[in-house]
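K.L.:
got a predicted structure here, sequence first:
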Amino acid sequence: VADVYPLAPLQEGLLFHHLLADGGEDTYVMPTVLEFDSRERLDAFTDALQQVVDRHDTFRTGIVWEGLREPVQVVWRNAQLPVVELELDPCGAEPVEQLLAAGGLSMDLGRAPLLGLHVVAAPGNRWLVLLRIHHLVQDHTTLELLLREVRAVLAGRAAELPEPVPFRAFVGQARAGLDSGKHETFFANLLGDVTEPTAPYGLVDARGDGLDSIQARRDLALDLEARLREVAQKLGASPATVMHVAWARVLAAVSGRDDVVFGTVLFGRMNAGAGSEVPGPFMNTLPVRLRVDETTVVAAVAAMRGQLAGLVEHEYAPLALAQQASGVPGDTPLFTSLLNYRHNVVLSRGIADVSDGIGVVFARERTNYALTMAVDDDGEGLGLTVDAVAPVDADAVAALMDTATESLVVALEEALAGGEDRLLSGVAVLGAAERRRLLVEWNDTA
């Protein structure tokens, strides 16, 4: 053992959900399947990954809680990257499906490292590798840092990498905020009079594993994307703020509520200082709230901008604390939908940049939320990705968000031009096709 210290607040929440899963399928294991064009390239990648694991205490960490007053993370001095060799069944399913099934989604949290490889030789002189990493030790930025360091090792530049910063420094900073009472006050003011969950389509299960979710994607029209950025700039807000307001309008429609609460994903490194370059789980999910029925579109953007700015000051607060500050019963989730506005590099692009001859053949994030809306912003366009569990139609939700975004931008443009500042509840969510399906096709009794 090299070190022992408590969990960060976010890690406590992840561990809680892991224990709810009873050690079975774990929502927080991220699987990615890579393809290599030779065994030599695979072995070089594995060696480089082991060197990165050796560098950072985050990757040499296991979680221990049984028999202890509180959970702790135990940093091992040496943690050998597990590499499991498999053989394909020639009569079985597709190679990627066999690999995912063999690797599974459960991990022994007490054993470091909380990442590992499953390797199989595939037809065509290819090698497939399942890379599994638990969210207790990583987020998107961590994955980018890991790949950047693997690239440096493969290029012979390992000596140029900076001295690693211990994760314990961030943990102390994150836990310090729990003792001040500021988190409780903020969320009590925000959520104290919320007594019912915001459940799109009536779905109140927030303990799923995401395996049965259906994904749909669509891109916003380039003209709409440009107009959205323009109105956001004129209002002194970000495109992310405007998209949060659009999602609130959609949720009001599909949940039958005028006062909506949903989760938003925080980067988690805004107040991290030196921790901004530390591998580990910094991203967090916290609630935002908007009253759709009594707020104009301009006021809604201003309110959301202020609320998101306030959340940054509480980005290390556990979601359970926010839930307890509300009036929603403890056994009922505060919300079951999530919006994630992402600026991150596409995973396949990041892997491909590591070395020639490496590609991504499968990458899928999963959450325990019934409905998630991801907005991907690459600086040139905006894409919508919806993950929804049955019976929700993911394509229909994407269409609602597309229509609501355009309607919201039109309303904001009119208000900025001196016209009426319309109520947010008046922003349309049904396009022409959806309206015809609802009013005509579904009412065709013949």
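P.N.:
Happy to help now that I have it. Residues are numbered from 1 along each chain as shown.
K.L.:
for the rest of this, base every contact and every neighbour count on C-alpha atoms.
P.N.:
Noted.
K.L.:
buried set for the longest helix seen in the chain?
P.N.:
Ranked by residue count under DSSP state H, the longest helix found in the chain is helix 394-416. Neighbour counts over helix 394-416 (16 or more other C-alpha atoms under 10 Å) mark 394-395, 397-413, 415 as buried.
K.L.:
what secondary structure does Leu211 sit in?
P.N.:
Secondary structure state of Leu211, per DSSP: H, G, I helix; E, B strand; the rest coil, is coil.
K.L.:
burial of it, as a residue count?
P.N.:
By the criterion of other C-alpha atoms under 10 Å, Leu211 has 14 neighbours.
K.L.:
so it is in contact with Glu365, correct?
P.N.:
No. Look at Leu211 against Glu365 with C-alpha atoms under 8 Å: they stay out of range, at 9.8 Å.
K.L.:
quick one, what contacts Glu184?
P.N.:
Leu321, Ala322, Ala325 (C-alpha atoms under 8 Å, 6 or more residues apart in numbering).
K.L.:
any idea which element it lies in?
P.N.:
In the assignment (DSSP states H and E), Glu184 maps to helix 182-191.
K.L.:
check the offset of the next helix or strand after that helix from the chain's centre.
P.N.:
Next in sequence after helix 182-191, counting helices and strands by DSSP H and E, comes strand 214-219. Distance of strand 214-219 from its chain centroid, counting by C-alpha atoms, centre = their mean, to the nearest Å, is 16 Å.
K.L.:
one more: stretch 198-205?
P.N.:
With C-alpha atoms, centre = their mean as the basis, stretch 198-205 stands 19 Å off its chain's centre.
K.L.:
same deal with stretch 99-110?
P.N.:
Using C-alpha atoms, centre = their mean, the offset of stretch 99-110 from its chain centre is 20 Å.
K.L.:
now that stretch: buried residues?
P.N.:
Quick answer for stretch 99-110 (16+ other C-alpha under 10 Å): Leu99, Leu100, Gly103, Gly104, Leu105, Ser106, Met107, Leu109.
K.L.:
which residue ranges form the helices in the chain?
P.N.:
9-20, 39-55, 95-103, 140-154, 167-176, 182-191, 222-234, 239-255, 297-312, 319-325, 347-352, 394-416, 432-439.
K.L.:
re the thing from before, next, the angle helix 297-312 makes with the helix holding Glu184.
P.N.:
160 degrees (axes from the mean of the first three to the mean of the last three C-alpha atoms, to 10 degrees).
K.L.:
try this one side by side with the last:
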Amino acid sequence: MDMTDHLRLDLSRAPLLVPFIAADQDSPAWYMVLVCHHIVCDHVALERVSEEVLLLLQSSDADLPPAMQYRSLIAQLINTPQDAHESYFRAVLGDFTVPTALFDVLDVQGTGRDMREARLVISPSTAQRLRSAARCRGASSAALFHLAWAKVLAQCSGQSDVVFGTLLFGRLHGSSGADRAVGMFINTLPFRLDVGDIGVKQALETAFSILAGLLEHEHAPLALAQRCSGVPPQLPLFTTLLNFRHSQRTAQKDHRFPEGVSYLGGDERTNYPVTISIDDWGDSFSIKAQCTNGIDPIRVASYLETAINELAETLAREPGLPMSEIDILPKGEREQLLIAFNDTAVPYPRERLLHQLFEEQATRQPDGTAVVFEDQHLSYDEL
């Protein structure tokens, strides 16, 4: 059969982890598709499943690790009372009443089908500068990127007080074996920060403190956090997602597959109109922006890259500078706005005086509007 016609799976409707293996009758090729939905599985779990499938394909059943009881691990992790979660999020979000919408896009019911993607790589030298800037202020690189994204949101939404979703790993407080368990551990929670006239150093410290606070509630239900806000129930609390993750360069394509098996690729999608993924590779960073149609992912990623560089430079040079002074416009867009769009010089007949030019216009368009003041209008003829 033609595998390109028969292996089209609707990821938006896949509620479970589905290992699918098929053979092409006309060739010895095998196809395996792992459809992972975050209802039941996160990225770490998907890696574990992939590893075990490869062991089975290699007939290495004896090397399979012992199964971890997901229920037991979750029981250990979920030990914070619900009322403690509720008290925390009411204090954080109770007076937040207007959702943060990048470029006024409020739809968070997308399927991910119309997404466009862009990726930027931050060089090792620049990455080292970013890490040093955060470390010297007692913060983490994750806090610095959260602060940068908050600044981008503030500029692109017209609000200084912003909320966006951030992903928490969910396995940090688990017992031994939590790193190998198959199941859903990650969680999305709201990150709120006001980047008005607060100083850059203080803003970074605040961002770091917010992340530390969220870790204490990393398994709180997102629905509970949303109910604790002042945003009307029919509106989303946030419309953008930031995923800061520590990644390894050993990807699926680098695994030692059995002969005849190769890695083709994979996709990540969410229902949010904008998802930003920051990969910390240890020596560098990469920014991946996934945006719905109508929002340019290259533009969004460039804003974040500019903001993070501006913050690092400011922390080293003038840490007390207000966040309102931090720029997010890349050099090319700034020159376009200030220079190219303002290049309004046009040729005109220099041999005639100004009033003569006006008279000629009045002759051509006597009924055209010449002067407007509030709700009053005068035509060229009347003037």
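P.N.:
Structure received. On a predicted model such as this, the values are computed, not experimentally measured, just so you know.
K.L.:
hmm, back to that, run through the neighbouring helices and strands of the longest helix of structure 1.
P.N.:
Counting contacts by 3 or more C-alpha pairs under 8 Å, 6 or more residues apart in numbering; DSSP states H and E, helix 394-416 of structure 1 is packed against strand 214-219, helix 222-234, helix 239-255, helix 297-312, strand 382-388.
K.L.:
now the equivalent of Ser247 of structure 2 over in structure 1: closest residue in space, sequence neighbours ignored.
P.N.:
Mapped onto structure 1 by TM-score structural alignment, Ser247 of structure 2 lines up with Asn344. Excluding the flanking residues, the one nearest Asn344 of structure 1 by C-alpha to C-alpha, 6 or more residues apart in numbering is His140, at 7.2 Å.
K.L.:
how close does the match of Ser247 of structure 2 get to Val129 of structure 1?
P.N.:
Using C-alpha to C-alpha, to the nearest Å, one gets 23 Å for the distance from Asn344 of structure 1 to Val129 of structure 1.
K.L.:
between those two, which is the more surrounded one?
P.N.:
Val129 (28 against 13).
K.L.:
structure 2: which residue goes with Leu430 of structure 1?
P.N.:
The alignment partner of Leu430 of structure 1 in structure 2, by TM-score structural alignment, is Leu329.
K.L.:
give me every residue that touches that match.
P.N.:
Ser302, Tyr303, Thr306, Ala307.
K.L.:
ditto for Gly177 of structure 1
P.N.:
His183, Tyr316, Ala317.
K.L.:
from what I can see the second one touches Thr285, true?
P.N.:
Yep, that's Tyr316 of structure 1 we're talking about. No. Between Tyr316 of structure 1 and Thr285 there is no contact under C-alpha under 8 Å: 9.4 Å.
K.L.:
which of those two has more neighbours?
P.N.:
Tyr316 (29 against 21).
K.L.:
please say which position in structure 2 that one maps to.
P.N.:
Using TM-score structural alignment, the equivalent of Tyr316 of structure 1 in structure 2 is His219.
K.L.:
could I get the contacting residues of the most centrally placed residue in structure 2?
P.N.:
The centre of structure 2 sits closest to Ile276, judged by C-alpha atoms, centre = their mean, with a distance of 2.0 Å. Applying C-alpha under 8 Å, 6+ apart, we find Ile276 of structure 2 in contact with Thr240, Leu241, Leu242, Asn243, Ile287, Lys288, Ala289, Gln290.
K.L.:
just Gly327 of structure 1 next, same as before
P.N.:
Leu191, Gly192, Asp193, Val194, Thr195, Glu196.
K.L.:
any idea how far Pro333 of structure 1 is from it?
P.N.:
11 Å.
K.L.:
with Asp378 of structure 1 instead?
P.N.:
Going from Asp378 of structure 1 to Pro333 of structure 1 by C-alpha to C-alpha gives 32 Å.
K.L.:
more neighbours: which of those two?
P.N.:
More neighbours surround Pro333 than the other of Asp378 of structure 1 and Pro333, with 18 against 13 (other C-alpha under 10 Å).
K.L.:
what does the more buried one correspond to in structure 2?
P.N.:
Taking TM-score structural alignment, Pro333 of structure 1 has Pro236 as its aligned residue in structure 2.
K.L.:
who touches that match in this structure?
P.N.:
Pro236 of structure 2 sits in contact with Pro99, Leu106, Val108, where contact means C-alpha under 8 Å, 6+ apart.
K.L.:
what distance do you get for it to Ser60 of structure 2?
P.N.:
As judged by C-alpha to C-alpha, Pro236 of structure 2 and Ser60 of structure 2 stand 48 Å apart.
K.L.:
and for Val35 of structure 2?
P.N.:
For Val35 of structure 2, the distance to Ser60 of structure 2 equals 23 Å [C-alpha to C-alpha].
K.L.:
can you check Pro66 of structure 2 too?
P.N.:
Where Ser60 of structure 2 is concerned, Pro66 of structure 2 sits at a distance of 14 Å (C-alpha to C-alpha).
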